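J.: Generate a structure from the sequence data that follows.
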Amino acid sequence: MSFDDEPGHVGGDPGRGDDRFSTLGGTRQTRTRMPETTGDVYGGARRPQRTSRSLVMVVGVVVLLVAAIAFANRGGDGSATTPDTAKPGAAEPTAATGTKPVGGKQGGIASGFAHDEQGAQSAAVNYLVALGSDGMYSTSRRHEIVNTVYAPDIAAARQGDLDKVYSGKDFLTRIGLNADGTAPSGQTFISRFNPVGAKADKFDGNAASVSVWYSALFGLAGEGSKNPVSESWFTNTFQLKWTGGDWKITDFTQKDGPAPVGRDQAAAPAKDMTDAVEQFGGFTYAR
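T.: The predicted structure is shown next:
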């Protein structure tokens, strides 16, 4: 796959050039104008209140869903399969498997993943989080991330092109950042990928293909923001190889969705969104 075809870069599909997520921080956004706004950058508009009957139905569904999840994850009957024996691509529980978690970190990113299917999934999830973070907009941090998650022979080829994309003045202006990649005064830049699940599509000892389904938060929180934080859903498929005693990325592709139906909830005020992102840290290990 050429660099222009890789998610995270402009120059590929002309119809996606401004997609802020297919470029790991591009600019596409869909706005829906809601009535009765309160002046908050997130709109603050509330939809009509549910009837009591509707609320009872929703609560009932949620309770049943929670009960079903608890029952499915209860385990202990010895019937669950581990990542080493399960068929690639099959859904697997996230309960403890007995495999030792990662033993360290490199460049602030988890490293030392197990040399098995579970380890490949863990690597893909953690690398996705790093590539979707706001650190990609800082030159020094971006170099650190790329050199950590990509295979050595791939990282060198990616570095220069990534610098052109993430340091481009026009690109930064479109997403509301200053020329140095920082947020305007009084605003907080938010870029976070939140994995929902992962599956191994292929696994062959020293090579793996892992898909990660995730939601992405992207935008600026603060008064006067022209690019308020919004959520989108995507699936990235990573090609990984075992090299230097760890899993590393050699390539990846991205597609939209699957996206769930949004709930009837009012958008959070800018301060609440900023506080949430600052107070709730991301995960550094999965599976």
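J.: contacts, neighbours, all on C-alpha from now
T.: Will do.
J.: Tell me where the stretch 151-287 of the chain has strands.
T.: 188-203, 207-221, 230-243, 246-256 (DSSP state E, counting those that start in this stretch).
J.: please give me the structure for this one as well, since I'd like to look at both together:
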Amino acid sequence: MSLSDDGGYGGDGHRGSETGQTRTRLPDNDGDLYGSGRRPRAGMSSRNLVTIVGVVVLLLAAIAFANRGGSGNSETPSADSPKDAGHTQPTAPTGTKPTTGKTGGIASGFAKTEQGAQSAAANYAVALGSTDMFNGDKRHKIISSIMAPSAVSTFQHKLDQAYSPGLFKNVGLKADGSTPSGLTFVSRTIPIGTKVKAFGADQATVEVWCTGLLGMAGEGSTKPVSTSWFTITMKLAWADNDWKTLTHSQKDGPAPVSGDVPASGAKEIAGAVQGYGGFTYAR
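T.: Model prediction:
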């Protein structure tokens, strides 16, 4: 109910009531020292306490908000637009909820949005850079899971030719792709960020900036694990109610200047790769 519904401020009824209240307080000066004379003071004390507590709560809230705000920028970027000028897109999930489905161990069920396309591209980049790609059967499962049906056959043929005994030898594996005894084969792609280059009703082109680990960890390894920086471009199509890959290409960089952190030993690298799992990437 609004204030005007019960007389409002300045209404005749309100002034009449206020006059009556004034007359009931006049006896305070006539000797009612232990009745109405003390109750107003107790009431004022309670109101003062409530006011003080309220001020403290508001002050704490203001401090917390200021600490969250960082530089105090009041601009709020949209949740599903990588095109907002002047704002860095966070890598944590925002807007559309992350996917919870999996197909062949790979995240699936992405939203039909720009965020969903970026999430699909990032997770597919991880799968294409994993150690499973060096095993023929596992590679075929990955390709059938992430590629559009029309692209599976062509892409699989190209990759079967690329993953040759010569490539296996270059990374320290045996000719059949197996890992020598006592060593740990490392191949891992880690997306740093994603960017939508084009987006339509049923297609999207997404760039995924990545760093990667590749090599053999263990005593006596002649192919130590090293890092690389590259950008993957994926053209995606909406098929079977999910984003699937049509084409995939890769180029070097952008690469930062190497830091001054000393390289870890082979045993420490092997332990880290075996002990730290990967992520499901989502926007």
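J.: ok so, going back, nearest to Gly281 of the first structure, out of the strands of the stretch 151-287 of the first structure?
T.: strand 188-203 (10.2 Å; C-alpha to C-alpha).
J.: Would you state the helices of the stretch 1-150 of the first structure in chain order?
T.: Secondary structure of the stretch 1-150 of the first structure (DSSP state H, counting those that start in this stretch): helices at 52-72, 117-131, 139-149.
J.: hang on, the earlier thing: most neighbours per residue, which of the strands of the stretch 151-287 of the first structure?
T.: strand 207-221 (a mean of 24; mean count of other C-alpha atoms under 10 Å).
J.: Can you check which part of the second structure that one sits on?
T.: Mapped onto the second structure using TM-score structural alignment, strand 207-221 of the first structure spans residues 203-217.
J.: now stretch 111-125 of the first structure
T.: Taking TM-score structural alignment, stretch 111-125 of the first structure hits residues 108-122 over in the second structure.
J.: likewise stretch 275-284 of the first structure?
T.: Going by TM-score structural alignment, stretch 275-284 of the first structure sits over residues 271-280 in the second structure.
J.: Pull up the distance across that stretch, start to finish.
T.: Taking C-alpha to C-alpha, to the nearest Å, stretch 271-280 of the second structure runs 21 Å from one end to the other.
J.: contacting residues around that stretch?
T.: Stretch 271-280 of the second structure is contacted from outside by Ala107, Asn123, Val186, using C-alpha atoms under 8 Å, 6 or more residues apart in numbering.
J.: residue in the first structure matching the last one?
T.: Meaning Val186 of the second structure. Checking TM-score structural alignment: Val186 of the second structure goes with Ile190.
J.: Name all residues that make contact with that match.
T.: Asp134, Leu217, Phe218, Gly219, Leu220, Ala221, Val229, Val277.
J.: mind running it again at 10 Å?
T.: With contacts defined as C-alpha atoms under 10 Å, 6 or more residues apart in numbering, the neighbours of Ile190 of the first structure are 133-134, 183, 216-221, 228-230, 273-274, 277-278.
J.: Could you tell me where stretch 50-64 of the second structure falls in the first structure?
T.: Going by TM-score structural alignment: stretch 50-64 of the second structure matches no residues.
J.: contacting residues around that stretch?
T.: Met44, Ser45, Ser46, Arg47, Asn48, Leu49, Phe65, Ala66, Asn67, Arg68, Gly69.
J.: which secondary structure element contains the first one?
T.: Secondary structure assignment for Met44 of the second structure, by DSSP states H and E: helix 39-69.
J.: nearest residue to the residue sitting nearest the centre point of the second structure other than its sequence neighbours?
T.: When C-alpha atoms, centre = their mean is applied to the second structure, the residue found nearest the centroid is Ala92 (1.3 Å). The shortest distance from Ala92 of the second structure to any non-neighbouring residue, by C-alpha to C-alpha, 6 or more residues apart in numbering, is to Arg283 (6.2 Å).
J.: I'd say that neighbour and Val196 touch.
T.: No. Contact criterion C-alpha atoms under 10 Å: Arg283 of the second structure and Val196 do not qualify, at 11.9 Å.
J.: Common neighbours of the two, please.
T.: Glu114, Gln115, Ala117, Gln118.
J.: of all those residues, which comes closest to Ala201 of the second structure?
T.: Looking across these and measuring by C-alpha to C-alpha, the closest to Ala201 of the second structure is Glu114, at 10.3 Å.
J.: re the thing from before, just the buried ones among the contacts of stretch 50-64 of the second structure, please.
T.: Restricting those to buried positions leaves nothing, with burial counted as 16 or more other C-alpha atoms under 10 Å.
J.: JSON lines for those, including distance to Gly259 of the second structure?
T.: Below are the contacts of stretch 50-64 of the second structure laid out as JSON lines (distance: C-alpha to C-alpha, whole Å):
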{"residue": "Met44", "distance to Gly259 of the second structure": "65"}
{"residue": "Ser45", "distance to Gly259 of the second structure": "63"}
{"residue": "Ser46", "distance to Gly259 of the second structure": "61"}
{"residue": "Arg47", "distance to Gly259 of the second structure": "61"}
{"residue": "Asn48", "distance to Gly259 of the second structure": "59"}
{"residue": "Leu49", "distance to Gly259 of the second structure": "57"}
{"residue": "Phe65", "distance to Gly259 of the second structure": "35"}
{"residue": "Ala66", "distance to Gly259 of the second structure": "34"}
{"residue": "Asn67", "distance to Gly259 of the second structure": "31"}
{"residue": "Arg68", "distance to Gly259 of the second structure": "30"}
{"residue": "Gly69", "distance to Gly259 of the second structure": "30"}
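J.: so which of those residues comes closest to Thr100 of the second structure?
T.: Arg68 (29.3 Å).
J.: And the closest one, how close does it get to Thr88 of the second structure?
T.: From Arg68 of the second structure to Thr88 of the second structure the distance is 17 Å (C-alpha to C-alpha).
J.: Could you report the distance from the nearest residue to Phe193 of the first structure once chain neighbours are set aside to Glu278 of the first structure?
T.: Spatial nearest neighbour of Phe193 of the first structure, chain neighbours left out: Ala216 (4.5 Å); criterion: C-alpha to C-alpha, 6+ apart. Between Ala216 of the first structure and Glu278 of the first structure the distance is 16 Å, computed by C-alpha to C-alpha.
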